[in-house]
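Peer 1: Provided below for reference: sequence and predicted model.
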Amino acid sequence: MAKASARLRLVGGRWRGRRLSVPDAPGLRPTPDRVRETLFNWLAPLIPGARCLDVFAGSGALGFEALSRGAREVVMLERAGPVARHLMASAQALGTDEAQIIHTDALRWLEGGGKPFDIVFLDPPFGQDLWSTAIARLNAGGWLKPGSRVYLELPARGILPVLPPTWDLVRDKTAGEVRYSLSVVAG
């Protein structure tokens, strides 16, 4: 398991205030509390009972926050074995079996197809240009349905990737070093 170097705090829901360790891994940066608070305020009416996909799970901040607030299921994809094991340990510490942690290359996993998700969190490592490929695979693979929400997180000075014509950008903000946006898939 990856060595823990920091802690993240869940900001709302049944695990509000619970702290989870964050593995010490290159490029891993949990979504800041303030950003998560705003994002989950945007998503509040949609989270209860939602099926969520955390494409580049990393610390698990987004996926565990969604579960804390009532998501029915969160599938977390993580490429690094030690980080995936850390996510499994965090799920066990929270006593949840609603988190499905898959040790896989997210882009390869998205090449397949499956049951659509209500909410997708897309927060890849900032140093890699993975947004466009992930967006294209999400859009083409049957992972989304009309009304699905897609959250994107990128560097504050980053340029939002080109979104498919069926995605409507409904929110776009910057906080500190992070730019974050929310799109809805049109019907």
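Peer 2: Done, it's in.
Peer 1: alpha carbons only for contacts and neighbour counts from here, please
Peer 2: Fine.
Peer 1: would you map the strands across this protein?
Peer 2: 4-9, 19-23, 51-54, 73-78, 99-103, 119-122, 149-155, 167-175, 178-185 (DSSP state E).
Peer 1: contacting residues around the third one?
Peer 2: In other words, strand 51-54. Outside strand 51-54, the residues that touch it by Cα atoms under 8 Å, 6 or more residues apart in numbering are 60, 62-63, 66, 71-77, 117-122.
Peer 1: mind listing what the residue lying closest to Ala50 once chain neighbours are set aside touches?
Peer 2: Nearest residue to Ala50, sequence neighbours excluded (Cα to Cα, 6 or more residues apart in numbering): Ala71, at 4.7 Å. Ala71 is in contact with 47-52, counting by Cα under 8 Å, 6+ apart.
Peer 1: use this one as the comparison:
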Amino acid sequence: MTRAKTSPAAKTGRRDLRIIGGVWRSRKIQFLDLPGLRPTPDRVRETVFNWLQLALAGQHVLDVFAGSGAMGFEALSRGAASLTLLERDLQQAACLREQAAKLEAASCQILCVDSLRWLQDAQAPAGGYGLIFLDPPFHFGLVNAILQRIAQKGWLTQTRWVYVETELALSDLNLPTALQLHRQTKAGLVNAFLFRCDALQIQDVIELEHDTL
């Protein structure tokens, strides 16, 4: 759910979309109709959450480029423990706060920040993020920059899943070694990838072996 940077004068109204599943199924949320905004297509969103249906419960979720908020609110609807939305546009962030209030989503935090700068300084919550959504504006080279940033911060040692939505092919992604492709799909020019983090799974195995000794 990303968009190019726009001026305040470009904000021209609101659009609706529906949450597909979970406790808020069929509830509508609104977002500002900004030029360049690209909400994840419903078919892709449904596919992604089918992939994740057994992996969301109790997870902390980070959406690095929130936009409409559809992916994050969908995750909360389906059992995620908490949601952090990063959105640099002041009015879009305010709109996201309205939607969170309407849904009574007490575990949702909306931060009006520049994502790259925030990732440079922020610390992951205790236990890390179970799922990171990464859907930056196309054609700015952001997806590879963010992937490397979260790897350098050490977040992938605590992250279970990373979802990437991009115009790039898989071969064009500069993937950290911890990420392994789990599923992928395509809708028009949009490529969607779900990666699992082997670094965490390896640690889980070590801890499981230790617990059974």
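Peer 2: On my side now, so go ahead. Nothing here was measured: the structure is a model prediction, and the numbers come from that model.
Peer 1: what's the TM-score here?
Peer 2: Once superposed, the chains reach a TM-score of 0.93 (TM-score structural alignment, normalised by the length of the first structure), with 185 aligned residues with a Cα RMSD of 1.6 Å.
Peer 1: by neighbours, which of the contacts of Ala71 of the first structure wins?
Peer 2: Cys52 (27 neighbours; other Cα atoms under 10 Å).
Peer 1: and that one, what pairs with it in the second structure?
Peer 2: Superposed on the second structure with TM-score structural alignment, Cys52 of the first structure falls opposite Val61.
Peer 1: what do you get for Val162 of the first structure?
Peer 2: Checking TM-score structural alignment: Val162 of the first structure goes with Asn174.
Peer 1: run a quick neighbour tally on its match.
Peer 2: 12.
Peer 1: ok, now Leu85 of the second structure?
Peer 2: So Leu85 of the second structure, with other Cα under 10 Å, has 27 neighbours.
Peer 1: distance check, the aligned partner of it in the first structure against Asp33 of the first structure.
Peer 2: Alignment note (TM-score structural alignment): Leu85 of the second structure maps to Met76 of the first structure. For Met76 of the first structure, the distance to Asp33 of the first structure (Cα to Cα, to the nearest Å) stands at 19 Å.
Peer 1: and if you look at Glu111 of the first structure?
Peer 2: On the measure of Cα to Cα, Glu111 of the first structure and Asp33 of the first structure end up 31 Å apart.
Peer 1: and Ile71 of the second structure, how far from Asp135 of the second structure?
Peer 2: Just to correct that, residue 71 of the second structure is Met rather than Ile. Following Cα to Cα, the distance that separates Met71 of the second structure from Asp135 of the second structure is 10 Å.
Peer 1: got it, and Ala199 of the second structure?
Peer 2: Ala199 of the second structure sits 22 Å away from Asp135 of the second structure, going by Cα to Cα.
Peer 1: quick one, which of these two is more surrounded?
Peer 2: Asp135 (26 against 17).
Peer 1: isn't the more buried one right up against Gly69?
Peer 2: No - here Asp135 of the second structure does not reach Gly69: they are 11.1 Å apart, not a contact under Cα atoms under 8 Å.
Peer 1: please enumerate residues in contact with stretch 132-147 of the first structure?
Peer 2: Against stretch 132-147 of the first structure from outside (Cα under 8 Å, 6+ apart): 107, 110-118, 122, 161-164, 184-187.
Peer 1: check contacts around the one residue sitting closest to the centre of the second structure.
Peer 2: Central residue of the second structure (Cα atoms, centre = their mean): Phe133, 1.9 Å from the mean position. Going by Cα under 8 Å, 6+ apart, Phe133 of the second structure touches 61-65, 71-72, 162-164.
Peer 1: can you tell me what it aligns to in the first structure?
Peer 2: In the first structure, Phe133 of the second structure lands on Phe121 (TM-score structural alignment).
Peer 1: repeat for Cys197 of the second structure
Peer 2: The equivalent of Cys197 of the second structure in the first structure is Val185 (alignment by TM-score structural alignment).
Peer 1: in the longest helix anywhere in the first structure, what counts as buried?
Peer 2: Longest helix of the first structure, by residue count under DSSP state H: helix 81-94. Residues of helix 81-94 of the first structure classed as buried: 82-88, 90-91 (neighbour count, 16 or more other Cα atoms under 10 Å).
Peer 1: contact partners for the counterpart of Gly12 of the first structure in the second structure?
Peer 2: Correspondence of Gly12 of the first structure to the second structure, assessed by TM-score structural alignment: Gly21. Applying Cα under 8 Å, 6+ apart to Gly21 of the second structure gives the contacts 74, 77-78.
Peer 1: if we use 10 Å, what do you get?
Peer 2: 27, 46, 49-50, 74-75, 77-78 (Cα atoms under 10 Å, 6 or more residues apart in numbering).
Peer 1: what's the first-to-last distance across stretch 153-167 of the second structure?
Peer 2: Stretch 153-167 of the second structure: ends 25 Å apart by Cα to Cα.
Peer 1: which position in the second structure aligns with Arg85 of the first structure?
Peer 2: Aligned by TM-score structural alignment, Arg85 of the first structure pairs with Ala94 of the second structure.
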